[in-house]
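# when you get a sec, could you give me coordinates for this:
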Amino acid sequence: MSRTGPRLAAVVGLAAVVLTGCAQPGQLGHPDPEPVATVLSAPSAPAAPPPPTGPVLIGSGRVEERVNIRTTAPAEYAVETIVLRPGESTGWHRHDGPELTAVRSGEITVLREDDCQPARYSPGEAVFFPDGQPHLIRNDGRVPAELMVTSLLAPGAPSQTPVAPAC
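Below you'll find the predicted structure:
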């Protein structure tokens, strides 16, 4: 046997190893892979936005009159949202403490015991009622009026007390 025989056999053997290592499944004796089940999942919901940090303004309004708030004893502070539908009113009532009402949307008409001239308030405006002042708030508009009402009440007192109409 010539000297090239063993070298040729080694080269051919090395080529076979290299080619076998490079072979794709289904080639040169490599078996085809088992089929893999594909599971499709629904897209995930977008992440909720992070909660706001710092103060969050709920509502505001400008009071054009002088405001004087005093309590002679402890008071309970309350903030509530009231929505008056078109044609709806609060009825004549008073509070055992001062009230500040800001208009967030819509428009309201206000009547006071000491001033029966209707006063209109629009979004961004506010009206102040001193302790015990009878008044009525109504929606004479065509859309709901959303109000943010802030009050300081005597502990245990009702949020409002009905009174006889003043006008």
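
# please make it C-alpha for all contacts and neighbour counts, starting now.
Will do.

# next up, the contacts around the residue nearest to I82 when sequence neighbours are not counted.
Of all residues not flanking I82 in the chain, L147 sits nearest, at 5.1 Å (Cα to Cα, 6 or more residues apart in numbering). Neighbouring residues of L147 by Cα atoms under 8 Å, 6 or more residues apart in numbering: 81-83, 101-105.

# run this one through as well so I can compare:
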Amino acid sequence: MSFVQTVTLAPGASTGWHYHPGRVHVMVLSGTLTRTLHDGTVEVSEAGERLVEQAGPVYIHVGRNLGEEPVVLVATYDIPDGYPQAVAVAAPEWSR
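Next up is the predicted model:
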């Protein structure tokens, strides 16, 4: 199942730690998205940039808006039928 969704993160907001059962293609429309990945890597994406979030529980991540303006994303989800778009998980031990 593929679908498109607009996601807005207010300043200071977080997606919470999660993973996707399928690949997600993201376009940052405005603001700055800061993602922390499963291995502790931090990726920063500015307005106009694209990113791909890989599928599966080994690719847990959290997205945060550390800026002062809303982060607006357009995400195209390619999720297998019968699965949720995202699965919430506990933060990794190293991040606590």
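
# TM-score for the pair, please.
The TM-score (TM-score structural alignment, normalised by the length of structure 2) is 0.89; 91 aligned residues with a Cα RMSD of 1.0 Å.

# circling back: so which strand or helix has the residue nearest to I82 of structure 1?
strand 145-153 (DSSP states H and E).

# mean per-residue distance, the helix or strand just after that strand versus structure 2.
Per DSSP H and E, the first helix or strand lying C-terminal to strand 145-153 of structure 1 is strand 161-162. Here strand 161-162 of structure 1, set against structure 2 after superposition, deviates by a mean of 0.5 Å using mean Cα distance after the TM-score superposition for structure 1.

# now do strand 161-162 of structure 1: everything it contacts.
Counting by Cα under 8 Å, 6+ apart, 91-95 sit against strand 161-162 of structure 1.

# so it matches what in structure 2?
Using TM-score structural alignment, strand 161-162 of structure 1 corresponds to residues 87-88 of structure 2.

# out of the contacts of L147 of structure 1, flag the one nearest to V127 of structure 1.
Nearest to V127 of structure 1 among the contacts of L147 of structure 1 is T101, at 5.3 Å by Cα to Cα.

# corresponding residue for the closest one in structure 2?
T101 of structure 1 maps onto V26 in structure 2, by TM-score structural alignment.

# residues in contact with the nearest residue to that match once chain neighbours are set aside?
Computed as Cα to Cα, 6+ apart, the closest residue to V26 of structure 2 that is not its neighbour in sequence is A75, at 4.4 Å. A75 of structure 2 makes contacts with 4-7, 24-27, as judged by Cα under 8 Å, 6+ apart.

# trace A75 of structure 2 over to structure 1, please.
Using TM-score structural alignment, the partner of A75 of structure 2 in structure 1 is V149.

# same deal with N65 of structure 2?
With TM-score structural alignment as the criterion, N65 of structure 2 pairs with N139.

# neighbours of the closest residue to that match other than its chain neighbours, how many?
Spatial nearest neighbour of N139 of structure 1, excluding adjacent residues (Cα to Cα, 6+ apart): I108 at 4.8 Å. Using other Cα atoms under 10 Å, I108 of structure 1 is surrounded by 25 other residues.
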